[in-house]
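Enquirer: Here is a sequence together with a model predicted from it:
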Amino acid sequence: MSSKGAPRELRRGRFSRAALRLSIAAAILLLAACATLSPQQADQAYAIAAAARSDASTCDALDACAQPSPLRQMADKALQESTPQQPRHYTVILDRGTDALLARINLIRSATSSIDLQTYIYQDDDAGRLVLQELLDAARRGVRVRVLMDQLSALQSVESLAALSGMHRNFHLKLYNPVMRRARITYPQYAIAAACCWRQLNQRMHTKLLLIDDAVAITGGRNYQDDYFDWSDTYNFRDRDLLVAGPVAHAMAEDFRLFWDDRRAVPPSRLVDVGRLLLSRGVPALAPAEYRRPERAASMRDDAGDVLLVFERLASEAREVGKVEYVSDGPGKHEAETPSEFAAASQSLGGLIASADREVMLQTPYLVLSRPAQAMFERLHDRPDAPRVVVSTNSLAATDAFIAYALSYKYKRRYLRDFGFNIYEYKPFPEDAPIDLQATGAFLPEFVDAPLPPAPSTRPDRSSVLRSARYRKPLAAEYGATRHLRRQSNEPVPLRRAGVRMGMHAKSLVIDRRIGVVGTHNFDPRGDNYNTESAVIVHDAAFARELAASIRRDISPANSWVIAPRDKPPVLSGLEYSIGKISEWLPVFDLWPMRYATSYEFVPGEDCPRPIPPDDPGFRQCYRPVGDFPEVNLALKGLPTRLFTAFGAGLAPIL
C-alpha cells in the first residue's frame, strides 16, 4: 500500500463506519417512532383508565347545581321565542380577551346537563389550567363534559393526559387525528411523519367551539392559551369570538357529535405513550393547578360568579338577531380525495364574498390566499361595479408567523393592483386596541406625549401603546438560519423597542353591512385543503354594522399602517415594474429587490382632518411612507423575510 493510499482508505473506512452508525440510529428511531400498542394492550389501558374514574358527586340537584347566568338565560329566552319560520337568536361579540375568558367560565358554571369543548390548541398555562379546573368541577357536580383537542396542539404532558383519562366518569377526553398513534410526538418523529404521512400530518382540526346544554355557544378564533385572553406579559392576540344563543346551537351540537364519533377522535388511553404509562404505572394523580399569577386566576373566578358584573360587561351588550347559520367542514373533509370540494366553510364564505355589491371587509391574520380565492377576487375586481375590498391583517412587526407574512409581502402588488385591495396592517403596539393591559401583568410605563418622528427610528413614537424608552436586547441566536428548523419559526420577530405586543388573530367578514361572519377560517390554502374550519353567519344588518365598526377600529391610524404603492422612481419605472411582476410570478427564484408597495402612516393636519383610503387622490398629502417593515429590527429579520419571499412560494399551501 502506498503512503498516499493509506490515509485515503482510512478516510473511506471512517466514512463507512459513520454512515453505518447513522443508518442504525435512523433505523432505531424509525422503529421507536412506529412502535404501537396491540389491540389487546390498547383495550387493557382503556379499561385501567375507565376503572379508575371516580363517580363522586358534589351535587344531587336535578340542575347539577348550575350557577345562575344572564348569558345562559338568553338561550332560554331565544329558544322560547323561536319558531321554525322565525328563529330568534342573541349574539355578543367578544373582542376583549378577558371578557372572552369570563364568558367561558360563567357559561361552564351555568351548564345543567352537557358541555362540549372543541379546540385546536390547549396549553397548560394559567388560562388552560383555569378552564380545565372549571370543566372538572362541572363533571363532579353531574354535567357530562366532552373535550376534543387536536393532537398536535393538545396538552403536552403525557402524565396529565393519562390522569385526565381516569379522572371522572362524567369527564371524557379525545385527541383528533393522532399522528403515529401517539399523544405527543418529538421533532424527529414529526420529521418521520412528514416523510411517510404528509397528508395525515397536515389534516388538522382547526374548528373551535364551546357548547353549553346544546343551547348557547362560543366560537371564533381563540384557542386555550394565555395569549388569547390578554394574559401574556409579552405577546397577546387581538382576537374575536362570538357568543350566540338560540336554535343554531342544535346544528353546532350535531357537528360536534360528528367529530366526537369520528374514527380520528381517539381516547388518549388507546395511544402508545399514554397507554404504556397506564399499563406500567396505572392512572397517575393529576398535578395540582399552579398558577403563574394566582391572584389573577382568583379574580377571574370571583368575577365569573358575579351575576351583575357578567350582565353589565357581557349580557347587556347582547344583540337580538334572526337568521343565524353555522357552517362547518366536519371530519368528512378529511375523507375526501379532493378536500377543497368538501370545504363547506370555504365555499360558503366564497359565495358570500362573490355576492357583495358595495363592500367586502375581510379580517385575517395571514394574507396568503389560495389560488381559487385569488381567482375569485380577480373576477370581483374586474366587475364594472366592483365592490371595495378592505383587508385587515398583520404587519411583520405584529405577526406570530413571519414566514406567512413573507409570502403576503411577495404578492402585495397582486393584491393591490389586480384585486383592488385596501390593505391595513396591524401595529405591534396599537394605541386603541380592545386589550386589558392590566391583565397582561406586563410592565406598563406612564404614557408620555411625543411628536411623530420624521422617519422610522429607534425612538419610541406615538404609534406605541407603551411609549417606553426601554429597549429589549434581541437574542441574535433566536433568529439564525437554523431557527427555521425549530418551533420558533412561528414566533414574533424582534422589534426596536420593548413592550407587550399584540398580533392580529381575528377571522371575520362583513358583506355590504348586511351580513356578518365570525369564524376560524384564515381565508388561506390550509383552510381550503387541510384544516377543518367553521363559521357563524349572521344575516342581520345591525349586527353587520357592529362587526364592521369593530374592524374599522382595528384599521384606524392609531392601530394600523396602510399599504399602498411606493413612489415611482424618476427613471425606468415601467421597466422596474415589469421586471418585478415577472419575478413575482416565478415559483421559486423571486430575487428582485424592489417591491411594488410599502407601509404608510397617517399624518393629521389642517388639510388632513381624517383618514382617507389609499386610492383617494389626496392620499400622499396625508400619509408618509414608513418603510416596508416598520418597527422591526431589520438587522435580524430583513434578510430572512426577503429570503422567504424569494424562495418560500412552495410553502403557501401549508402555511
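Expert: It's in.
Enquirer: Every contact and neighbour count from this point should use C-alpha atoms.
Expert: Noted.
Enquirer: Do a quick rundown of the helices in the stretch 551-655 of the chain.
Expert: Here the stretch 551-655 of the chain has its helices, by DSSP state H, counting those that start in this stretch, at 573-585, 619-622, 634-647.
Enquirer: Of those helices, which is nearest Ser346?
Expert: For the helices of the stretch 551-655 of the chain, the distance to Ser346 is smallest for helix 573-585, at 24.8 Å, taking CA to CA.
Enquirer: picking that back up, any idea which of the helices of the stretch 551-655 of the chain gets closest to Ala191?
Expert: helix 634-647 (20.7 Å).
Enquirer: about what we covered before: need the helices of the stretch 551-655 of the chain in a markdown table (columns: distance to Ser395 and mean neighbour count).
Expert: Listed next are the helices of the stretch 551-655 of the chain as a markdown table, based on distance: least, CA to CA, whole Å; neighbours: other CA atoms under 10 Å:
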| stretch | distance to Ser395 | mean neighbour count |
| --- | --- | --- |
| helix 573-585 | 20 | 15 |
| helix 619-622 | 20 | 17 |
| helix 634-647 | 12 | 18 |
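Enquirer: And here is the other one:
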Amino acid sequence: MTRITLPSRRLTALFSAALLLSLLLGGCAELPSLAGRTHSVTLLDTADTKLAQAIMPLAAQHPGVSGIYALSDGRDAFAARALLAAAAQRTLDVEYYIWHKDITGTLLFDALRQAAERGVRVRLLLDDNNTAELDDTLALLSKQPNLEIRLFNPFALRSPRALGFLTDFSRLNRRMHNKSFTADNQATIVGGRNVGDEYFGAAGDVLFADLDVLVIGSVVGAVSQDFDRYWNSPSAYPATLLIKPPSRGDAGDIALEADRIDDTKAAEEYVQAMRTSPFVQQLIERQLPFEWAPTRLVSDDPAKVLDKARPGSGVAANLKNLLGVPSKELDLVSPYFVPGKSGTQAFAELAKEGVNVRILTNALEATDVAAVHAGYAKWRKPLLEAGVTLYESRRSWDEGDAREKTGRFGSSASSLHAKTFAVDDRRIFVGSFNFDPRSIDLNTEMGLVIDSPALAGKLGQAMRGSIPQRAYQVLLQPDGTLYWIARDAHGGITRYDTEPGTSVWKRMGVAILSVLPIDWLL
C-alpha cells in the first residue's frame, strides 16, 4: 500500500500565510480610473512627409492594392523598423506583445525617443504581460515630450506579477498578441516578430526564424485605424498611471544606454552587418521590389481580452471567410500548433478529399514551449492517418554559414516563430495568429490576407522543396508508431524512432503534459 504523507503543520501554515498575503495584495491592487485619459486618432495630414512623397507615386500606379515586401531576414526586419522610425516626420504608432531590453530593444527604444525629440508624435502600446523588467525604462521614456506609452490589459499589482493571476486570472490570462509598426500612416510592418535580439538575428544562441511584411498602399490606413481601436480601448492604460515616476533621470538616459550598447563589439558587428544588407540599400534608394496585391487586414476586437467581443468577429472566423476552402493545396506554418479535436478533424477531412495538406511546426528539440508541443503531439497520429504531411523544424542543420544562408523559415540553431499559411498557391496570411486555442479563444491577434499567387506560391515551393531538407518529416509505421526522417542536401536520409535531439526525461515530461486537460491554456 502506498503511504500518503500529509504536509507538516509548518508547511501548511506557510502556504496559508502566502495565500492570505496574495489575496490581500491582490484585493488591494485595483486598476486606476481612465477618466482623465486622452483620446487620440491617426494623423491623416501626412501627404507632405518624405515617406509619402516616396510612396504615393508608387501607390498611384497601383490603385486599390498594397505593395508587399517579405522580411524573412532578421537583420532586414530590424533595419526596416529603424529606418521607418528615422524617416517619420509626423507620427509613429507601435504595438507589440514582447519588447526586450537588449541590444535591438534598446536601440529601437532610442529610435522612438529620437523621433519624439524631432517632434514626431509617438504612441507605443505594449501588452503588459512581458514588461516586468521594463518599468524603469518605460518611466524614463514617458518623460519624453511627444511620446506616450500605454499598457494593454495591465497588472494592477506591479510586483510580484504572479500574484495578480490568483485574483484576476480570467482577465490576465488573455493577452494582446498584436504586432505592428506604422510610420506617418504611409508604411507599416506586420507579422510574427516581437522586439528582441532573438527575433532580429542578433542573439548569440537560439534565433527565432520569423516572418514580417513591409507594406505600403491602401491597407496601411486600415492598420492605423485598428491601432486607434486598441489605443482608445478600455484595456489600454497610460503607463504613467501604473508605473512610479523615476526618482532621477529622464529620457536622455535611454540615449546614454543606447550609446553604451553601440560601443560593444556585439552591437558593432550587428549594425555593420545590417548596414551592408542589400535590403537596406534598396530601401534607401527606393528600389525595393514590392509585390502589389489586394490585401486585407484581419484583427480581433480588443474587447476579446474582456471576453466581450461579438461572436464570429475574430481573426479565426475572418480567415476562414477570406482565405476560402482549399481545393488543392493548404500549406500551414505555425510554431505553436495545437489543432485540438475539431482542427484535426477539419485537416483530416481536407486531406481525405484530395487536398495536399502540409504543416510545419517546431520539433520538440526546437520548441521554446514544451507544453505546447505536448498539446500538439497527441494529434500527430490521426493527422498522419488521414494523409496530412507533417514537418517539424529542426534546431539546426548542416548548411555552412547560417548567417549567410538564412532561408525564409530557418537558420542554424533556430526555433520556428513565423505564422503564415497559404491556400491553393493563391492567397497567403502573414501575421501573429498561431493555430492554437490561445490565438483562437484568448489572445487578440492580427495579420494580413494577401491575394498574391507569387507570395503564396513561394510558401508552397518552400514546403515542397527546401523545408523537407530543413525539417524532420514525421511518418507512421504499419503498427501505428511514429518515426522521423531527416534529409540532407545530398539525398541522404537519417531515421529516428524517438523524438530527435531530446532526452528521455524531456520526452517523459511531454508525455505527462499531454494527458493533462490544459489544451485550452496553450
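Expert: Structure's in. What do you need? Remember, predicted model here, so these are calculated numbers, not experimental data.
Enquirer: quick one on the thing from earlier: now for the helices of the stretch 551-655 of structure 1, which one comes closest to Thr98 of structure 1?
Expert: Distance to Thr98 of structure 1, taken as CA to CA, is lowest for helix 634-647 among those, at 31.8 Å.
Enquirer: what residue of structure 1 matches up with Val122 of structure 2?
Expert: The alignment partner of Val122 of structure 2 in structure 1, by TM-score structural alignment, is Val145.
Enquirer: do you know which of the helices of the stretch 551-655 of structure 1 lies nearest Val536 of structure 1?
Expert: Across the helices of the stretch 551-655 of structure 1, Val536 of structure 1 has its closest neighbour in helix 634-647 (33.6 Å, CA to CA).
Enquirer: helices and strands around the closest one, which ones?
Expert: The elements that helix 634-647 of structure 1 packs onto, with contact taken as 3 or more CA pairs under 8 Å, 6 or more residues apart in numbering; DSSP states H and E, are helix 402-410.
Enquirer: ok, now how distant is Ile218 of structure 1 from Glu320 of structure 1?
Expert: Ile218 of structure 1 is 16 Å from Glu320 of structure 1, where distance means CA to CA, to the nearest Å.
Enquirer: neighbour-wise, which of those two wins?
Expert: Using other CA atoms under 10 Å as the criterion, Ile218 of structure 1 and Glu320 rank with Ile218 on top: 27 against 17.
Enquirer: Contact partners for that one?
Expert: Neighbouring residues of Ile218 of structure 1 by CA atoms under 8 Å, 6 or more residues apart in numbering: Arg104, Leu209, Leu210, Leu211, Asp241, Leu242, Leu243, Val244.
Enquirer: Kindly recompute the last result at 10 Å.
Expert: Going by CA atoms under 10 Å, 6 or more residues apart in numbering, Ile218 of structure 1 touches 91-94, 100, 103-104, 107, 117, 208-212, 241-245, 249, 536.
Enquirer: just Leu151 of structure 2 next, same as before
Expert: If you count contacts by CA under 10 Å, 6+ apart, Leu151 of structure 2 has them with 95, 124-129, 131, 231, 235-242.
Enquirer: Whichever strand or helix holds the match of Val122 of structure 2: what's the following helix or strand?
Expert: Per DSSP states H and E: Val145 of structure 1 is located in strand 144-150. Note on strand 144-150 of structure 1: by DSSP H and E, the next helix or strand toward the C-terminus is helix 158-165.
Enquirer: counterpart of that next one in structure 2, which residues?
Expert: With TM-score structural alignment as the criterion, helix 158-165 of structure 1 aligns to 135-142.
Enquirer: before we move on, what about stretch 196-214 of structure 1?
Expert: Counting by TM-score structural alignment, stretch 196-214 of structure 1 pairs with residues 167-185 of structure 2.
Enquirer: cool, and stretch 517-528 of structure 1?
Expert: Taking TM-score structural alignment, stretch 517-528 of structure 1 hits residues 429-440 over in structure 2.
Enquirer: First-to-last residue distance for the matching stretch?
Expert: Using CA to CA, one end of stretch 429-440 of structure 2 lies 15 Å from the other.
Enquirer: As a check, name the ranges of all helices in the stretch 101-250 of structure 2.
Expert: 103-117, 135-141, 162-172, 220-231.
Enquirer: tilt between the first one and strand 121-127?
Expert: Angular relation of helix 103-117 of structure 2 and strand 121-127 on a 0 to 180 degree scale: 140 degrees, by axes from the mean of the first three to the mean of the last three CA atoms, to 10 degrees.
Enquirer: And helix 103-117 of structure 2 against structure 1, how far off on average?
Expert: Superposed on structure 1, helix 103-117 of structure 2 shows a mean distance to its aligned partners of 0.5 Å (mean CA distance after the TM-score superposition for structure 1).
Enquirer: hmm, back to that, can you name the residues in contact with the match of helix 158-165 of structure 1?
Expert: By CA under 10 Å, 6+ apart, the surrounding residues in contact with stretch 135-142 of structure 2 are 101, 106, 109-110, 112-113, 131, 134, 147-150, 158, 238-240, 242-254.
Enquirer: can you check stretch 482-493 of structure 2 too?
Expert: 380-381, 384, 390-392, 394, 397-399, 466-477, 494-500.
Enquirer: Give me the buried subset of those.
Expert: With burial judged by 16 or more other CA atoms under 10 Å, the buried subset of these is 380-381, 384, 390-392, 394, 397, 467-475, 499-500.
Enquirer: Looking at those residues, which are in strands?
Expert: Leu390, Tyr391, Glu392, Ala471, Tyr472, Gln473, Val474, Leu475 (DSSP state E).
Enquirer: Just flag the most distant two among those.
Expert: Within these, Ala471 and Leu475 form the most distant pair, 12.6 Å apart (CA to CA).
Enquirer: Could you name every residue contacting both of the two?
Expert: Shared contacts of Ala471 of structure 2 and Leu475, defined by CA under 10 Å, 6+ apart, are found at Leu390, Tyr391, Trp484, Ile485.
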